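Peer 1: this one's structure only:
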């Protein structure tokens, strides 16, 4: 999806270097230094405009959150939400989430969120799907023992693919929701901007899984 360039984005990011990292590899193993308190660290890959991660940080002051987004104009909007929230337990990273295994040390992350990732429907693009085996291997590397992967989508085919991918990788399913918004979990569900807009058009699917050790 083409995103309209925001002329103010680069300057805004530069002015808030305390809340956003543009050289994440320099932080490997030391991400907790970006926060006032050392707390379990959770990440969201592909944060969009930041609604999910900001609300999660607001609801869970006992956790630290890192949001990853590659598009400058998009992450700048998310950054503005973080600044306005005055939360101290959320940091943003402007980079490609595909490199996640190169950004964190082994076992540095307690939970990972994948919300409404690009489905990459063509077979030749399978390796680009964020729930494909190559990505799962990266996630397991940076997750603590029994660390969770939480995945949400409105794309039925991607959901079915992800079920198979998670299962074949050897992950243990903690939760499988075929219609999250009609489930008992919906009361605690935090919506993304995309989810809020498109959930009326069909069900939202969710998987939560971990690699048992």
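Peer 2: Noted; the coordinates are in hand. These numbers come from a predicted model, not from an experiment.

Peer 1: For the rest of this, base every contact and every neighbour count on C-alpha atoms.
Peer 2: OK.

Peer 1: My reading is that residue 175 lies in a strand. Confirm?
Peer 2: Yes - applying DSSP: H, G, I helix; E, B strand; the rest coil, one finds residue 175 inside a strand.

Peer 1: dump the residue contacts of it.
Peer 2: Contact analysis of residue 175 by CA atoms under 8 Å, 6 or more residues apart in numbering lists 206, 207, 208, 209.

Peer 1: any idea how far residue 138 is from the residue lying closest to the last one once chain neighbours are set aside?
Peer 2: Spelled out, it's residue 209. Closest residue to residue 209 apart from its sequence neighbours, by CA to CA, 6 or more residues apart in numbering: residue 173 at 4.3 Å. Distance of residue 173 to residue 138, given as CA to CA, to the nearest Å: 18 Å.

Peer 1: Please apply the same query to residue 54.
Peer 2: According to CA to CA, residue 54 and residue 138 sit 25 Å apart.

Peer 1: between these two, which one's more packed in?
Peer 2: Between residue 54 and residue 138, counted using other CA atoms under 10 Å, the more crowded position is residue 54 (26 against 16).

Peer 1: helix/strand/coil for that one?
Peer 2: Of the three states, residue 54 takes helix under three-state DSSP.

Peer 1: shouldn't it be in contact with residue 90?
Peer 2: Yes - the criterion here is CA atoms under 8 Å, and residue 54 meets it with residue 90 at 7.2 Å.

Peer 1: Name the secondary structure element that contains the residue nearest the centre of the chain.
Peer 2: Nearest to the geometric centre of the chain sits residue 44, at 1.8 Å (CA atoms, centre = their mean). Using DSSP states H and E, residue 44 sits within strand 41-45.

Peer 1: top strand in the protein by residue count?
Peer 2: As assigned by DSSP state E, the longest strand anywhere in the chain is strand 143-153.

Peer 1: just the helices in the chain please.
Peer 2: 9-15, 51-59, 72-85, 133-142, 156-169, 193-198 (DSSP state H).

Peer 1: list the helices and strands the fourth one packs on?
Peer 2: Using 3 or more CA pairs under 8 Å, 6 or more residues apart in numbering; DSSP states H and E, the elements in contact with helix 133-142 are helix 156-169.

Peer 1: name the helices or strands packed onto the helix it packs on?
Peer 2: Contact here means 3+ CA pairs under 8 Å, 6+ apart; on that basis helix 156-169 packs against helix 133-142, strand 205-210.

Peer 1: Compare these and give me the one nearest residue 82.
Peer 2: helix 133-142 (24.7 Å; CA to CA).

Peer 1: Comparison target, given below:
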């Protein structure tokens, strides 16, 4: 899907520093000061238009959420949603996930969510997949011992690849669903992509893995 360029996006992001973090390098070890309350931080990498991270924040006021999105033209949609929601426990970060260890100390993030990440199906692009081993090392650097990754996708190939990648890295598979919407899992919050794909009849895959 081609991303529609929004030339005004950067200016709008800069107008709302209370919602979009502009100085993440200076916050390493100090993320408790960013939010109204100092409480566990969960991050969603590649948050798209922000539905998941916003609704998670609304449902879990005792957790702080951070939506990480590289594309300015995408993050402004999440910004609009956040401005309307006025939630004190969610912020946005316009940044590359590859730089996360520059922004967070070990254990400063309590959980990582990966929802409907780009599958990068070609073998030569394997290292770009957010479940590739180098990314798993990045997450390990910011999560606590026994920290968790929660992963959802409609792409069977990416899911199978990710399960193998998690296992090869030594992560513990705590939960695996091959058809989330037909399972007994409670409290699922759908992303925009998830709703669209499920309406087409696509199966949704989900897993939870833990560092050991």
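Peer 2: Thanks, I have it. Computed from a predicted structure; not experimentally measured.

Peer 1: what's the TM-score here?
Peer 2: Comparison of the two superposed chains (TM-score structural alignment, normalised by the length of structure 2) gives a TM-score of 0.96, and 211 aligned residues with a CA RMSD of 1.1 Å.

Peer 1: how close does the strand holding residue 44 of structure 1 sit to structure 2?
Peer 2: With mean CA distance after the TM-score superposition for structure 1, strand 41-45 of structure 1 departs from structure 2 by a mean of 0.4 Å once superposed.

Peer 1: tell me which strands and helices that strand is in contact with?
Peer 2: For strand 41-45 of structure 1, the packing partners by 3+ CA pairs under 8 Å, 6+ apart come out as strand 64-69, strand 109-115.

Peer 1: how about 10 Å then?
Peer 2: Packing contacts for strand 41-45 of structure 1, counted by 3 or more CA pairs under 10 Å, 6 or more residues apart in numbering; DSSP states H and E, involve helix 51-59, strand 64-69, strand 90-94, strand 109-115, strand 143-153.

Peer 1: Mind putting those into CSV with distance to residue 77 of structure 1?
Peer 2: Below are those laid out as CSV (distance: least, CA to CA, whole Å):
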stretch, distance to residue 77 of structure 1
helix 51-59, 10
strand 64-69, 11
strand 90-94, 11
strand 109-115, 17
strand 143-153, 22
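
Peer 1: who wins for proximity to residue 11 of structure 1 among those?
Peer 2: Nearest to residue 11 of structure 1, of all those, is strand 90-94, at 13.7 Å by CA to CA.

Peer 1: could you check the angle helix 51-59 makes with that closest one?
Peer 2: Strand 90-94 of structure 1 runs at 150 degrees relative to helix 51-59, counting by axes from the mean of the first three to the mean of the last three CA atoms, to 10 degrees.

Peer 1: which parts of strand 90-94 of structure 1 are buried?
Peer 2: Neighbour-count burial for strand 90-94 of structure 1 flags 90, 91, 92, 93, 94 (criterion: 16 or more other CA atoms under 10 Å).

Peer 1: What lines up with residue 38 of structure 1 in structure 2?
Peer 2: With TM-score structural alignment defining the correspondence, residue 38 of structure 1 maps onto residue 38 in structure 2.

Peer 1: That match: neighbour count?
Peer 2: Look at residue 38 of structure 2: counted by other CA under 10 Å, it has 15 neighbours.

Peer 1: Now it. Nearest residue, chain neighbours left out?
Peer 2: residue 32 (4.5 Å).

Peer 1: how distant is stretch 166-178 of structure 1 from the center of its chain?
Peer 2: Centroid separation for stretch 166-178 of structure 1 versus its chain: 18 Å, with CA atoms, centre = their mean, to the nearest Å.

Peer 1: Where in structure 2 does it fall?
Peer 2: Aligning stretch 166-178 of structure 1 against structure 2 (TM-score structural alignment) gives residues 166-178.

Peer 1: doesn't residue 138 make contact with residue 100 of structure 1?
Peer 2: Yes - judged on CA atoms under 10 Å, residue 100 of structure 1 makes contact with residue 138 at a distance of 6.9 Å.

Peer 1: Could I get the helices and strands packed on helix 156-169 of structure 1 in CSV, plus columns for distance to residue 198 of structure 1?
Peer 2: Output for those, formatted as CSV (distance: least, CA to CA, whole Å):
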stretch, distance to residue 198 of structure 1
helix 133-142, 26
strand 205-210, 12
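
Peer 1: Name the stretch among these that sits most buried.
Peer 2: Most buried of those, by mean neighbour count (mean count of other CA atoms under 10 Å): strand 205-210, with a mean of 21.

Peer 1: how far off helix 156-169 does that strand point, in degrees?
Peer 2: Here the directions of strand 205-210 of structure 1 and helix 156-169 differ by 10 degrees (the same axes, to 10 degrees).

Peer 1: angle of strand 205-210 of structure 1 against strand 109-115?
Peer 2: Going by the same axes, to 10 degrees, strand 205-210 of structure 1 makes 160 degrees with strand 109-115.

Peer 1: how close does strand 205-210 of structure 1 sit to structure 2?
Peer 2: The superposed strand 205-210 of structure 1 is, by mean CA distance after the TM-score superposition for structure 1, a mean 0.6 Å from where its aligned residues fall in structure 2.

Peer 1: Who are the packing partners of that strand?
Peer 2: Counting contacts by 3+ CA pairs under 10 Å, 6+ apart, strand 205-210 of structure 1 packs against strand 109-115, strand 143-153, helix 156-169, strand 172-177.

Peer 1: So which of those is nearest residue 85 of structure 1?
Peer 2: strand 109-115 (20.7 Å).

Peer 1: which bit of structure 2 covers that closest one?
Peer 2: Strand 109-115 of structure 1 corresponds to residues 109-115 in structure 2, going by TM-score structural alignment.
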